[in-house]
Every structure is written in C-alpha cells, then in structure tokens.
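Q: Predicted model follows, preceded by the sequence.
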Amino acid sequence: MFYKELYINGEWVKSNLDEIIEIENPATRDIIGSVPKGNEVDVELAVKSAALAFDQWKGTPMESRILYMEIALNYLKAKKELLVNMEVAELGAPLKWAERAHVVGPIIRFENYIKLVKNYKFSKKLTHATIVKEPVGVVGCITPWNYPLGQIMQKVIPAILTGNTVVLKPSQIAPLSAMVLAEAFHYAKLPKGVFNLVTGRAGEVGNALAKHKLVNMISFTGSTAGGREVAKLALDSIKKVALELGGKSPLIILEGADLELAVKAGLSSCYDNTGQTCAALTRMIVPKKYLGQIETLIIDNSRNYIVGNPNDANTHIGPLASLKQYSKVRSYIQLGLDEGAKLIVGELPKSENELGNEGYYVKPTVFTNVNNQMRIAREEIFGPVICLITYETIDEAIEIANDTDYGLSGAVFGPDILANKVALAIRTGSIAVNDGKRDIDAPFGGYKQSGIGREGGLQGIEEFLEIKSIFNEVNPIINI
C-alpha cells in the first residue's frame, strides 16, 4: 500500500516534490502505507489536464461515458477484499463495518448514479424556450477521511457522468482507496485528463485547487471551519461551491415512543464509525420524566458494544482515525466534566503522554445533566460521545433541537402523527421518523452551517450541472 506516483492526464507520474505522506494504522500505530506529497505545481498540471480534456469529454455520448464507468465499477468490485482491508488498516474501521459502510455502500452508490443518469432528462421544452442542463467544467473534489471512498463516490462519479472533468484531492489521513479508484479508471482507459488525483495536505493542495482560475467548481466535504476557508478562496473567482459540512444532530424522544427502539437507534448512529459521522445523532433530547428509564437503557445497551481490534469480527468500535482526533475527543470529554455534565457511560481517555504505543481507542461516552448551552452540546466532537438533554414540553424540545448552528440530520421517535409533525418543525436537511430507513435516491445535505447543496439522488447529479435557457421555437440538438 505504498504509492509513489500521482495520477495526472491518464498517467502515473512523479510528484513535483520528492516527499511522501505516511499512512498510520490507528489501531497499532504502525506505518502501513504512503502516498506522494503533492503541491501547487502538481495541482497546476492536473487542472490544466482536466481543462484540456473538458471540451471533448462533455461532447462524449452518455452511452460511452456509462461504459467507461461500468468497466471501472467492475474493477472495484473485483478489489472488494483489498478495499475492505485498506479501510480496516488506514481508518481503523471494524471489519464488518468496513465492508458494509466503506466498500459495499460506496459501490452501490456508484451503481445507482449510473442508473440515474440513464433516465435523466438534460433538457426540457417550455412554451417559448428550452431549458438545457450542461456540465459545469473542471470540478475540484476535496474529500474527508471519515468515509474515504464513500465521499469520493458522491462527488467524482456524478461529476464525470454528467460531462465534467475532475481533480480529486483525498484526505491525507485515508487516501489509499482513492488510489484504487484511479487504478480502476486507468484500467477502464478513461480518456486522458478526465480524472486526475493529487494527494497532499489540505492547506496546500486543497487551497491551490480552490484558488485555481481554471477550476469551475469546488465540491468539499469536511468540517465547517474547513469548508468556510475553502469557500472563501473559491469565491474569489466566483466558482460554484458545494459544501457538506458538520452537524450536531438531535434525536427527540416523545412521550409514547418505543424507548428501546429510540435508544438503540441513537447509540448506533453515534457509536458506528467510532462517532466519526457528520450526521450522527449526538444530542438525545428526552422527556424529563423518562430520564431515569432512558439512562438505564443507554447503560444496558452500551454494554453490547465491543471496543477493540478492528480486525476482530466481533468488534463494533475501533480506534479514532488519528492522534489529532483522539486528542480532540479527549479534550471534549474533559470539557464536559468541567462544565458539570455527568458521565453515565465511558471514561476520560488517557492523555497523549499516558497513551504510549496504544491505539487511539475511546470508549462509548454518554453525558447526562447536559443543557443546550454547554459547549459539548453545541460543538461537533466527532467521536462516540452523546449528550442527554431533557425537556418538559414539545415546543421546548423543538426549540432545543433547532437551537444550533447546524442542520444536517435528526430523528424523532414517538406516535406517528405527532412524530411527523415534530420532524417537519426541525430545521435540518434530513430526518428519520421512528424506524424510517434511508433511501439511496434521497438527497443528503444540510441547513445553516451544515453546508450548501446536496449529494445523492437526482439532486446529487444536478449539483454538477449549469442551467441554460434557450429561447428558440425549434428544439435545439442536445448532446449530453
């Protein structure tokens, strides 16, 4: 898993710098791979390559684009075992979760985008005009480490299928699956310049992409602070910007709810992926009179989650992805204690000095005696940490849920009619009612500081399209 070259203009090439970024296994602290440390010069080459390829690619028939993508998809399917092992190693994802969430899920996303574009209408005739949807141009994709392949699929695949060319900058913490995707496109003989991959550090490669005048759009997933910085750089040249950012999502439990079902859903949302999920339900808003029952259910159900070696098939929770993330989560747990919250599950992790060579493990953590003004209730922790907040009236529960800078996800458990009414009152991009299942065709994205735009479904395709109105009584010839 030691990669020595970038992928630019259809070829594997040396980086302008003779430096590497080492990839650490967060469970063992061993170095298990490396990628080149790209820089602004590499970005320049990649962007120029994408810009030169754009005119030809946007004119390539959809049937041909789909054929390239299907060949690449089949390549990834054949590499499933390799990809699973990569995510266990570079991210610390438990084996079963790595397979389901980090490999099978992204492959299904890939398949679904192909299905969606086959039937998508890129033009619509009005009374005196035709509305045409065209590719944006060169798209810079900047993706995070928490769902490495999954977030790449949400950007790169719909962008390329709709006629754009791409420069991808994956996270420096978990870039290995991006390399396998580049291999898949190379195997498919995707035309030169359509897909380019530059690994490196966000402040250098990501910022260079955001500033480049030949880049027409930036699609970024990461922290709200990171998205704000990238967006400012991109808007200097008025690029189109799509941002999928942070969250502090509420789970409201109403009177009459199935408490066991609600608690299990909340714990799963926050403990899976070791809490490193932007849409995790990290604020559990509960009726004051049910607090004792819910605390007992949380304590009992948390015992079922095994923390340990991600290669063990019985493990549910692996390590956090990096020492930086471990230290951040630990500091928030300490902060919660300092703010007067009470731990009913978990403990304060070891300090960096005490950690020695141990992996970056943090046990499931649940605070009670939390109010919505505490920092642990307002700031994204990005670890397996839940805050229990009580309410006395439904209006108060809604007010608490909406009293946040974020609006990415949420859930409501209770009698169906009332739960749906409450769900509609929550200002968030997606929300589950009782045991509502996710739909792959539903868009995902947030209100407020959780982002701009949507990923997934038809809306995820349309993010990578511009809209043109043609005033002509004769239908124009559309070749998308």
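A: Thanks, I have the structure now.
Q: Going by C-alpha atoms from here, please, whenever you check contacts or count neighbours.
A: Fine.
Q: Tell me the spacing between S34 and G59.
A: S34 is 37 Å from G59, where distance means C-alpha to C-alpha, to the nearest Å.
Q: Between those two, which is the more surrounded one?
A: S34 (21 against 12; other C-alpha atoms under 10 Å).
Q: how close does the more buried one sit to A98?
A: From S34 to A98 the distance is 20 Å (C-alpha to C-alpha).
Q: Likewise for G410?
A: 24 Å.
Q: Same check on Q373?
A: Distance from Q373 to A98, by C-alpha to C-alpha: 35 Å.
Q: what's the answer for S249, then?
A: Applying C-alpha to C-alpha to S249 and A98 gives a distance of 23 Å.
Q: the more surrounded of those two?
A: S249 (28 against 25).
Q: Quick check, the more buried one in contact with A280.
A: Yes - S249 is within contact range of A280, at 6.3 Å (criterion: C-alpha atoms under 8 Å).
Q: Mind listing the shared neighbours of the two?
A: Taking C-alpha atoms under 8 Å, 6 or more residues apart in numbering as the contact rule, S249 and A280 both touch S409.
Q: In terms of secondary structure, what does the strand or helix carrying C141 contact?
A: Element membership for C141 (DSSP states H and E) is strand 138-142. Packing partners of strand 138-142 (3 or more C-alpha pairs under 8 Å, 6 or more residues apart in numbering; DSSP states H and E): helix 40-58, helix 148-161, strand 165-169, strand 217-221.
Q: would you turn these into JSON lines with mean neighbour count?
A: Formatted as JSON lines, the helices and strands packed on strand 138-142 follow (neighbours: other C-alpha atoms under 10 Å):
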{"stretch": "helix 40-58", "mean neighbour count": "21"}
{"stretch": "helix 148-161", "mean neighbour count": "25"}
{"stretch": "strand 165-169", "mean neighbour count": "29"}
{"stretch": "strand 217-221", "mean neighbour count": "26"}
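Q: want to throw these into a markdown table with distance to K189?
A: Formatted as a markdown table, those follow (distance: least, C-alpha to C-alpha, whole Å):
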| stretch | distance to K189 |
| --- | --- |
| helix 40-58 | 13 |
| helix 148-161 | 14 |
| strand 165-169 | 15 |
| strand 217-221 | 25 |
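Q: where does Q172 land in three-state SS?
A: coil (DSSP: H, G, I helix; E, B strand; the rest coil).
Q: what about versus this one:
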Amino acid sequence: MQLSRTEIHLDGRWARPDGTEKIPVENPFTEEIIAEIPACTATDVDRAVTAARAAFDGWADTDPLDRAAALDRLYAALASRASTLAETISLELGTPQKFATRVQVGLPLTVLKSYVDLARQPDAAETIGNSLVLREPVGVVGAITPWNYPLHQVIAKLAPALAAGCTVVLKPSELTPLVAYQLFDAIDEARLPPGVVNLVTGTGPVVGEALAGHPDVDMVSFTGSTAVGRRISHLAADRIARVALELGGKSANIILDDADLPTAVRAGIANCFINSGQTCTAWTRMLVHRSRYAEALELAAQFAAGYQLGGPFEPATRLGPLVSATQRDRVRAHIERGLADGGRLVTGGLDAPVPERGHFVAPTIVADVDPDSALAQEEIFGPVLSVIAFDDLDQAVAIANNSRYGLAGAVFAGDDERALAVARRIRTGSVEINGGSFNPLAPFGGYKQSGIGRELGGHGLAEFTQLKAIQHRTVQQEAGQREAVQR
C-alpha cells in the first residue's frame, strides 16, 4: 500500500505542486514517520480553483441523474477499497481497526449512498404566485476538513456539493491526509469529469487561508475549531462569500432521577470516549441528579475500566492514541488544570499507566466539576469526562445551556416524553433521548459558536444551493397591458 505521495490532483490528473517542501505524516501509535505529502502553496490553490471554476458550468448543467450515476460509481470505487481505507485511517489516526471499519469508513459510505439517492430525486421547482422558485448550485466550494474523521468529514461536504452541481477544491488536514489520496484514486476510477474535484494539501495558515480567501471561491465549508472557523468567516466576509461552519462542542448528557442509570452511564462513557474522545459531539459533561450521583460515579469508573489502551490493530484495544504529541499534551494540561480548580479524580489522570509508546491519555473521569470551570467549558478533545451534580430539572437545563457551544447532547429519563420535554429546552443542534441512535439523514450542525449551517441529508444538500425566483406574466398583467393599448 502506497502511503507517501508527491503530487496533488488538479483538473482530473495528478500534477506536481508548485514547491518542493514536504509535510511528514506520523503514526501516532509507533511515533514513526510513515509518509510525506506536498506542502502546497497559494499558487497551487489558485491552480485548483481555476480548474474548478472552468469545470463548473458543465457540471452544473449536467442532468441530476448523470450526477447521481457519477456519485454511484464513486460509491462503488470506495466500497471496494473499504478495508484499505480503514487500515490507512488506523495508521494515520490511531483509531482501533474495528471502529475504523464500522464508523470511519462505514459511515461515509452510508452518507455517500444517501446523496446518490437524493441526486436521483431533485427537488421540484416551487411555484409561489407568479414566481417559479428554483434551487441552483452555489458555485465553486472550498472544503477544509479536520483530522478526527478524515474520510467522513470529506464525504459530508463533497457528496452534497457534487449532487447539487457544485465543483470542489479539497484541503484535508495535514495530520491525516493519506485517506484523501485514496479517495482521489477512487474519484479517478469513477471517471468524474476533470476539474470537478481537486486536491491541495498543506497547512491551514498557507493553503487554508489561500482557499478561504480566494476571490473565485463562492462558498467555504469548514469543519474544525471555533477559532479557525472565526478566521475563515472573516476571510469569506471580505468578499461576501457563503460559509458553512461545523465547529466545536461541549455537549451535556443529562441523567434524570428516574433514568435507567446503568444504561445512561454506559452510553455516556461510550459517547465521551469514542475515537479516543476526539469527537466534536462527545458528551463530555455528565449531569446527574444528586440523589443518584454517587451511584453514577461508581458505574462510570467501572465502565471506564473496560477501555483498554493499545495499538489500533490489537483486537482488545478500545482506546487508541491521540493524534499527536501536541494534542496529548494539551489534554493532559486540561486534566491538570481541572484538578487544580477543585475537580476530584475518579479514575485515570496523569499518573495512570499508559503504553510506553504512542500519544496516549488514560480514560479519565473527574467529579465535582464546577460548571463554570475550564474543564466544563473548554472543548478538550480527549478521553476526559466531567461529572456534575444537579438538584432539579431547571438547574440541569441551565447547566447544560451554560456553554458557548451548542452542538449535541443527550437526555436519559424514565420515559421518552419526559426526556423529550427536556430535550426541547437544550440549545443544541441535536439531542439524543434514551439512547436514540445517530441518524445520518437528519440535519447535523450547531447553535451558538458550534457553527453555521447544516450537514447531511436534504438539509445538507440545500446548503450548497441558492434560490432563484423567476416571475411569469400573469393574466391580470396581460389584461392590464391590453387595456392600456386600447386607450
């Protein structure tokens, strides 16, 4: 399996980048450099955008059924590479192989297939009075994606953009870029027209800035940190370009006094530690009614003990390394500060045993966390759970909403109706009640500083379109004109 790449993908072919600098790609478990990729320049971004702009009119005018057929060919090409894709993600991210297969690859395949179906059934034109209302593709899209779900986050942008008739320039994260190269091998096999999708690799300060600020990019779709999202918003605003931002989260899992406590705590632990805690929707705050608080802490420690640390290809591994030494050190600093701020360590922490190699942080639970403290307010992006007690429902809702983020959350209660009533009061883009499963067809996105816009399903497709109203002459207008002529 080829990992290192020397080229980028422009106008339907592999091409040499403008410069010669390389970016090393590390295996976070072995801490070894496993590949190198090009460090592109603003010149490369301009070449990619020029190709996307030249391809736009033809792709936008392509029959939706033909676009659906192209996406279906891409689905087949990716599905045939599923095991290689999962292996690559495990190598560059450290994700356990089972999770890489089921979620890191399985989920984007499901999402891609959903857009094949949506492209086959385009929205009919709407008539409002004497107006024909159409949806048209927004144009050239700059897609900037993160490292934590390196295939899913790409497909969540690429598939709806292509289905809508847009062309795309993709900049994947330089930490996990290898699976994007395999995606473009599949794009070649699927015979997408030249220039419809283009790949540039490099750093955010160079390539990301050039793409977000390019005058011929009509829309920037970004997933990542709120700080970078803010910068992209400013760059796009200077030329009045559209943005779609999927940013950070600090989601709360509210466990009411009548909830099935073992189920609620087990689900909360699993959600918090998924992908080694490197998930924007992770329920990193567990809010428990005080009458069941002590029991919940015992259960949480018990369940956390089952998360064995190890290499991604070891069958017993449930928690892989963090993506980099920088990320590991950042998470450790959050734990240290959280304990200094008065949190009580339940399990894990800085002194817990971890493998000798790899960027590991032990699964950590901190109790008695102040809702206003950094541990309860900052997105940590590691396997760290804050547990907070509440006395009544209003207090629980207030704590849950006490965040600048509003991406996801959960409620566990004795019945769905009570859980639903609480879910309606939480200011987030999605809420799971009593273990409801993630729906890849439902709109996904956040309130407040968790972002702008929605991904997935029909709502995600609409983000890549703009509305046009065409006014027809009415019978009354024609009668009025005839009367004027007669006069």
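A: Yes, it's here. Worth saying up front: this structure is predicted, and the values here are computed from it rather than measured.
Q: Superposed, what's their TM-score?
A: Remark: TM-score between the superposed chains equals 0.96 [TM-score structural alignment, normalised by the length of the first structure]; 471 aligned residues with a C-alpha RMSD of 1.4 Å.
Q: which residue lines up with S4 of the second structure in the first structure?
A: With TM-score structural alignment as the criterion, the equivalent of S4 of the second structure in the first structure is F2.
Q: next one: G338 of the second structure
A: Using TM-score structural alignment, G338 of the second structure sits opposite G336 in the first structure.
Q: For the stretch 301-450 of the second structure, which segments count as helices?
A: For the stretch 301-450 of the second structure, helices defined by DSSP state H, counting those that start in this stretch occupy the ranges 325-340, 374-377, 393-400, 416-423.
Q: Would you mind listing the residues in contact with the residue nearest the centre of the second structure?
A: In the second structure, the residue lying closest to the centroid (C-alpha atoms, centre = their mean) is Q153, at 4.7 Å. By C-alpha under 8 Å, 6+ apart, Q153 of the second structure lies in contact with 108, 145-146, 223.
Q: what do we get in the first structure for it?
A: By TM-score structural alignment, Q153 of the second structure lines up with Q151.
Q: And for E189 of the second structure?
A: By TM-score structural alignment, E189 of the second structure lines up with Y187.
Q: go on, A143 of the second structure?
A: Aligned by TM-score structural alignment, A143 of the second structure pairs with C141 of the first structure.
Q: Its match touches S171, doesn't it?
A: No - applying C-alpha under 8 Å as the test, C141 of the first structure and S171 come out as separate, 10.7 Å apart.
Q: Could you check which of the two is surrounded by more residues?
A: Neighbour totals were compared for C141 of the first structure and S171, and C141 leads with 26 against 22 (other C-alpha under 10 Å).
Q: Could you measure from the more buried one over to Q154 of the first structure?
A: C141 of the first structure is 10 Å from Q154 of the first structure, by C-alpha to C-alpha.
Q: Tell me which stretches of the stretch 301-450 of the second structure form strands.
A: In the stretch 301-450 of the second structure, the strands defined using DSSP state E, counting those that start in this stretch lie at 344-347, 364-367, 384-390, 405-406, 409-412, 432-433, 447-448.
Q: among those strands, which is the most enclosed?
A: The highest average neighbour count among those, using mean count of other C-alpha atoms under 10 Å, belongs to strand 409-412 at a mean of 28.
Q: Just give me the mean distance for that strand relative to the first structure.
A: Aligned to the first structure and superposed, strand 409-412 of the second structure gives a mean residue distance of 0.3 Å (mean C-alpha distance after the TM-score superposition for the first structure).
Q: list the helices and strands that strand packs on?
A: Partner elements for strand 409-412 of the second structure (3+ C-alpha pairs under 8 Å, 6+ apart): strand 252-255, helix 416-423, strand 432-433.
Q: any idea which of the ones you listed is most buried?
A: Taking mean count of other C-alpha under 10 Å, strand 252-255 is the most buried of these, at a mean of 31.
Q: so it matches what in the first structure?
A: Using TM-score structural alignment, strand 252-255 of the second structure pairs with 250-253 in the first structure.
Q: which residues are contacting that stretch?
A: Under C-alpha under 8 Å, 6+ apart, the answer for stretch 250-253 of the first structure is 259, 262, 266, 281-287, 397, 401, 409-414.
Q: which ones are touching the residue nearest to V215 of the first structure when sequence neighbours are not counted?
A: Of all residues not flanking V215 of the first structure in the chain, V138 sits nearest, at 5.0 Å (C-alpha to C-alpha, 6 or more residues apart in numbering). Applying C-alpha under 8 Å, 6+ apart, we find V138 of the first structure in contact with 47, 50-51, 54, 164-167, 214-217.
Q: rerun that using 7 Å as the cut-off
A: V138 of the first structure makes contacts with 50-51, 164-166, 215-217, as judged by C-alpha atoms under 7 Å, 6 or more residues apart in numbering.
Q: Over to the residue lying closest to G12 of the second structure once chain neighbours are set aside. Which of the three states is it?
A: What sits nearest to G12 of the second structure in space, not counting adjacent residues and going by C-alpha to C-alpha, 6+ apart, is P194, at 3.8 Å. Following three-state DSSP, we place P194 of the second structure in the coil state.
Q: And for P194 of the second structure, the neighbour number?
A: 18.
Q: May I ask you to confirm that it is in contact with W14?
A: No - counting by C-alpha atoms under 7 Å, P194 of the second structure sits too far from W14 to count as a contact (10.9 Å).
Q: secondary structure element for D188 of the second structure?
A: helix 178-190.
Q: Quick check: the next helix-or-strand element following that helix compared with the first structure, mean distance?
A: Counting by DSSP H and E, the next helix or strand C-terminal to helix 178-190 of the second structure is strand 197-199. For strand 197-199 of the second structure, the mean deviation from the first structure after alignment is 0.4 Å (mean C-alpha distance after the TM-score superposition for the first structure).
Q: where's strand 197-199 of the second structure relative to the chain centroid, distance-wise?
A: Chain-centre distance of strand 197-199 of the second structure: 19 Å, with C-alpha atoms, centre = their mean, to the nearest Å.
Q: Show me what the helix or strand following it is packed up against.
A: As assigned by DSSP H and E, the chain's next helix or strand after strand 197-199 of the second structure is helix 209-212. Under the contact definition 3 or more C-alpha pairs under 7 Å, 6 or more residues apart in numbering; DSSP states H and E, helix 209-212 of the second structure sits against helix 42-60, helix 226-237.
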